[in-house]
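> Can you look at this prediction? I've put the sequence above it.
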Amino acid sequence: MQSKKNVTLEDSLKSADTEETLDIWFYRPLGFRLALLCERLHITPNMITIFSIFVGVAAGLLFYPANLKVNIIGMVLLVFANLLDSTDGQLARLTNNHTRLGRILDGLAGDLWFICIYLVCVFRLLNEGWSSWVWLLASAAGLCHILHAAMADYYRNIHLMILKSSSGSEHDTSREMSEMLRGMSFKEKPFEKICLWFYRNYTRQQEMLSPKMQVFLKTLRTTFGENIPQELKNSLREANKSNMPLTNILQFNTRVIFLFFCLALDCVWLYFVFDLVVMNSVLVVLIVRQERFASKFNNIILKETYSKA
């Protein structure tokens, strides 16, 4: 790994536009210090990610007992798992050691935490006398959770792509993933090919939920390639920056704070309702706003292009 000299906290961040207040004041500063320590110990981002999976799953298991003291230990572990999740990305940026496989593992880690949490909450409710119908409630909430995380991540990466071009973002297309899959041997790289197959389908799902954004991105690529005019970049950033807080709501902090609240009240069923009602409402608003943004600027670019032709 090769890192920069005299690195700062800002070097480890993606963009101030996409950072949450809690991340800036808590997770990122601690993650930065942990990243520097891990670099000195020759610990790679993927090693941190894999460790975070075990920590996050252990946290989820501690939410099973209806015992607040045990639950609080689980809460601390889940916060630590998220700190590790912050650290791996910051270390990757500081050492320029970021890979697509690393991003896939990073997303998988969070999914495994919450799969465990959802299952534990179901078994906790069943133990309290709930009927098997709770599986339907939890499954619906879990599927929605996947959509929340997918679309929030997608829109944030598009914003970063606009700011920094493709080289500075983690934006991928399903077509690129399909081409990579065709060129990858299962015998030589079975694990990577399986991960890439799931990631391709994940990316395709994101694209299906944002049709106007796909048209806009195609117009952007065919018109400017990698060289988006700075004036247009500034306009896109200003118009889209107000959507970033909505992506943040759909990410880790908001849902975990509410989860902790539900655990403290011994009402874990309320967390599923929160996912289905509140978070779905936020997702709908976000998609509508992003589609309007995409449609508006697609028309602007086409109008200016044809007027110059």
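That came through, no problem. Numbers count the residues shown, from 1 in each chain.
> Only C-alpha atoms from now on, for both contacts and neighbour counts.
Fine.
> Could you check how many residues crowd around residue 306?
Neighbourhood size, residue 306 [other Cα atoms under 10 Å]: 8.
> Can you name the helix or strand that it falls in?
Using DSSP states H and E, residue 306 maps to helix 280-308.
> now swap in residue 180 and tell me
Counting by DSSP H and E, residue 180 is part of helix 174-182.
> And that helix, how far out from the chain middle?
Mean-position distance between helix 174-182 and its chain equals 21 Å (Cα atoms, centre = their mean, to the nearest Å).
> And the contacts of that helix?
Contacts of helix 174-182 from elsewhere in the structure, counted by Cα atoms under 8 Å, 6 or more residues apart in numbering, are 193, 196-197, 199-201, 203-204.
> Turn the residues you listed into JSON lines, columns for distance to residue 161, secondary structure and neighbour count.
What follows is the contacts of helix 174-182, written out as JSON lines (distance: Cα to Cα, whole Å; DSSP: H, G, I helix; E, B strand; the rest coil; neighbours: other Cα atoms under 10 Å):
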{"residue": "193", "distance to residue 161": "25", "secondary structure": "helix", "neighbour count": "20"}
{"residue": "196", "distance to residue 161": "21", "secondary structure": "helix", "neighbour count": "20"}
{"residue": "197", "distance to residue 161": "23", "secondary structure": "helix", "neighbour count": "17"}
{"residue": "199", "distance to residue 161": "19", "secondary structure": "helix", "neighbour count": "22"}
{"residue": "200", "distance to residue 161": "19", "secondary structure": "helix", "neighbour count": "21"}
{"residue": "201", "distance to residue 161": "21", "secondary structure": "helix", "neighbour count": "14"}
{"residue": "203", "distance to residue 161": "15", "secondary structure": "helix", "neighbour count": "20"}
{"residue": "204", "distance to residue 161": "18", "secondary structure": "helix", "neighbour count": "16"}
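> another structure for you, compare them:
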Amino acid sequence: MTDAARTVSAEQTLVEETLLNNVLRSFERAEDPRLKQIMQSLVSHAHQFVRDVRLTETEWQKAIEFLTAVGHITDDRRQEFILLSDVLGVSSQTINVNNAAIPGATEATVFGPFFVDGSPEIELGGDMSGGANGEPCWVEGTIKDLDGNPVPAARIEVWEADEDGLYDVQYGDDRVACRAHLYTDENGEYHFWGLTPTPYPIPHDGPVGKMLEATGRSPMRASHLHFMVTAPGLRTLVTHIFVDGDDLLKHDTVFGVKQSLVKLFEMQAPGTATPDGRDLGDAAWSRVRFDIVVAPEQGRSAATQAA
């Protein structure tokens, strides 16, 4: 509680508590118990915030104007509300709450605002870059369950920004690049060509960007490559991998970095033979390995359930 809140008189405290209790009681007839719980908790925390900082009417009006601006800039290609949730750490905390830490399982992290359904399918060893600018990167690994069994035919969605720090949907045309899906083979193995991830700023020309500037925060994200893994009977995994050595690992503006997801991208000199024999001419390239372990839907391995 702030010093200002501590100086509120008993009479004023009674007025504020009476209002809070009246609002909480207004949800008592909600038929859905989960909705009732959420709304009453939301009201309690919101009122506590207003009372703690002694929010002024002008500040509340500014907050309403800010949220209105977030809504106005949001469309089917740009989700400013997701950006707001991301930079406040709410997205990451929601991921933490809904993906309980399970020893041995790959950690989840934020989804981000740039996933698009209907990505093109590529074969194993295919190129997901779609001709976008950037340094080629060979990505390989396995997908297994908690008991170490390979997961064949797991669907892997991958997406990333190009070397200019933009996703395809940010260009405003109909290009499809740096996104694809593929499937693991019978041994749970996968491999494909993408681009070496580079740092980029989240869109900061809108209200969220203005908030970051006003609070002295950077809009930059640490370099990363997105993954989403789905397979029957297994928990959907949404995660990234990050580039070891990136200066932004400790300052990722959406708080998405987890140490277990930081991987070594090994730089390869021009002319170095590629794993699949692809001719890259005089271009340098990188390679990274990401072995993924996916938890069962109920969060327990078959071995644990049998014990």
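Structure received. Quick caveat, the model's predicted, so the values are computed rather than measured.
> What does the superposition give as a TM-score?
Once superposed, the chains reach a TM-score of 0.23 (TM-score structural alignment, normalised by the length of structure 2), with 125 aligned residues with a Cα RMSD of 6.6 Å.
> Farthest-apart pair in the contacts of helix 174-182 of structure 1, please.
Spatial extent of the contacts of helix 174-182 of structure 1 (Cα to Cα) is set by the pair 193 and 204 at 16.3 Å.
> May I see the buried residues of the helix holding residue 306 of structure 1?
By neighbour count on 16 or more other Cα atoms under 10 Å, the buried set for helix 280-308 of structure 1 is 280, 282-283, 286-287, 289-291, 293-295, 297-298, 301.
> Kindly provide the distance from residue 100 of structure 1 to residue 304 of structure 1.
According to Cα to Cα, to the nearest Å, residue 100 of structure 1 stands 35 Å off from residue 304 of structure 1.
> residues in contact with the residue positioned nearest the centre of structure 1?
The centre of structure 1 sits closest to residue 153, judged by Cα atoms, centre = their mean, with a distance of 4.1 Å. In this structure, residue 153 of structure 1 makes contact with residue 247, judged by Cα under 8 Å, 6+ apart.
> ok, now how distant is it from residue 147 of structure 1?
Residue 153 of structure 1 sits 10 Å away from residue 147 of structure 1, going by Cα to Cα.
> ditto for residue 73 of structure 1
29 Å.
> Of the two, which one has the most company?
Using other Cα under 10 Å, the more surrounded residue of residue 73 of structure 1 and residue 147 is residue 147, with 19 against 14.
> for the strand or helix carrying that one, which positions count as buried?
Using DSSP H and E, the element containing residue 147 of structure 1 is helix 134-164. For helix 134-164 of structure 1, a neighbour-count test (16+ other Cα under 10 Å) marks 134-135, 138-139, 141-142, 144-145, 147-164 as buried.
> repeat for stretch 83-100 of structure 2
83-87, 89-93, 95, 99.
> of those residues, closest to residue 70 of structure 2?
Distances from residue 70 of structure 2 to the buried residues of stretch 83-100 of structure 2, taken as Cα to Cα, are shortest for residue 84 (8.3 Å).
> show me the contacts for the closest residue to the closest one other than its chain neighbours.
Once flanking residues are discounted, residue 84 of structure 2 sits nearest to residue 208: 6.0 Å by Cα to Cα, 6 or more residues apart in numbering. With contact taken as Cα under 8 Å, 6+ apart, residue 208 of structure 2 is in contact with 70, 80, 83-84.
> one step back: nearest to residue 17 of structure 2 among the buried residues of stretch 83-100 of structure 2?
residue 90 (27.3 Å).
> Next one: that closest one from residue 238 of structure 2, what distance?
In this view, residue 90 of structure 2 and residue 238 of structure 2 are 16 Å apart by Cα to Cα.
> Check residue 92 of structure 2 too.
Distance of residue 92 of structure 2 to residue 238 of structure 2, computed by Cα to Cα: 11 Å.
> What of residue 5 of structure 2?
41 Å.
> between the two, who's got more neighbours?
Shown here are residue 5 of structure 2 and residue 238; by other Cα under 10 Å, residue 238 has more neighbours (21 against 14).
> pretty sure the more buried one is in a strand, no?
Yes - assessed with DSSP: H, G, I helix; E, B strand; the rest coil, residue 238 of structure 2 lies in a strand.
> Quick check: it vs residue 43 of structure 2, distance?
As for residue 238 of structure 2, its distance to residue 43 of structure 2 is 30 Å (criterion: Cα to Cα).
> now swap in residue 237 of structure 2 and tell me
Separation of residue 237 of structure 2 from residue 43 of structure 2 (Cα to Cα): 32 Å.
> Compare these two (neighbour count), which wins?
Legend: neighbour count by other Cα under 10 Å for residue 237 of structure 2 and residue 43, higher for residue 237 (23 against 15).
> Pull the contacting residues for that one.
108, 227-230, 294 are the contacts of residue 237 of structure 2 under Cα under 8 Å, 6+ apart.
> centre of the chain versus the helix or strand encompassing residue 202 of structure 1, how much separation?
Taking DSSP H and E as the criterion, residue 202 of structure 1 maps to helix 190-208. In terms of Cα atoms, centre = their mean, the centre of helix 190-208 of structure 1 is found 15 Å from the chain centre.
> Okay, angle between that helix and helix 134-164 too, please.
Comparing the axes of helix 190-208 of structure 1 and helix 134-164 via axes from the mean of the first three to the mean of the last three Cα atoms, to 10 degrees yields an angle of 80 degrees.
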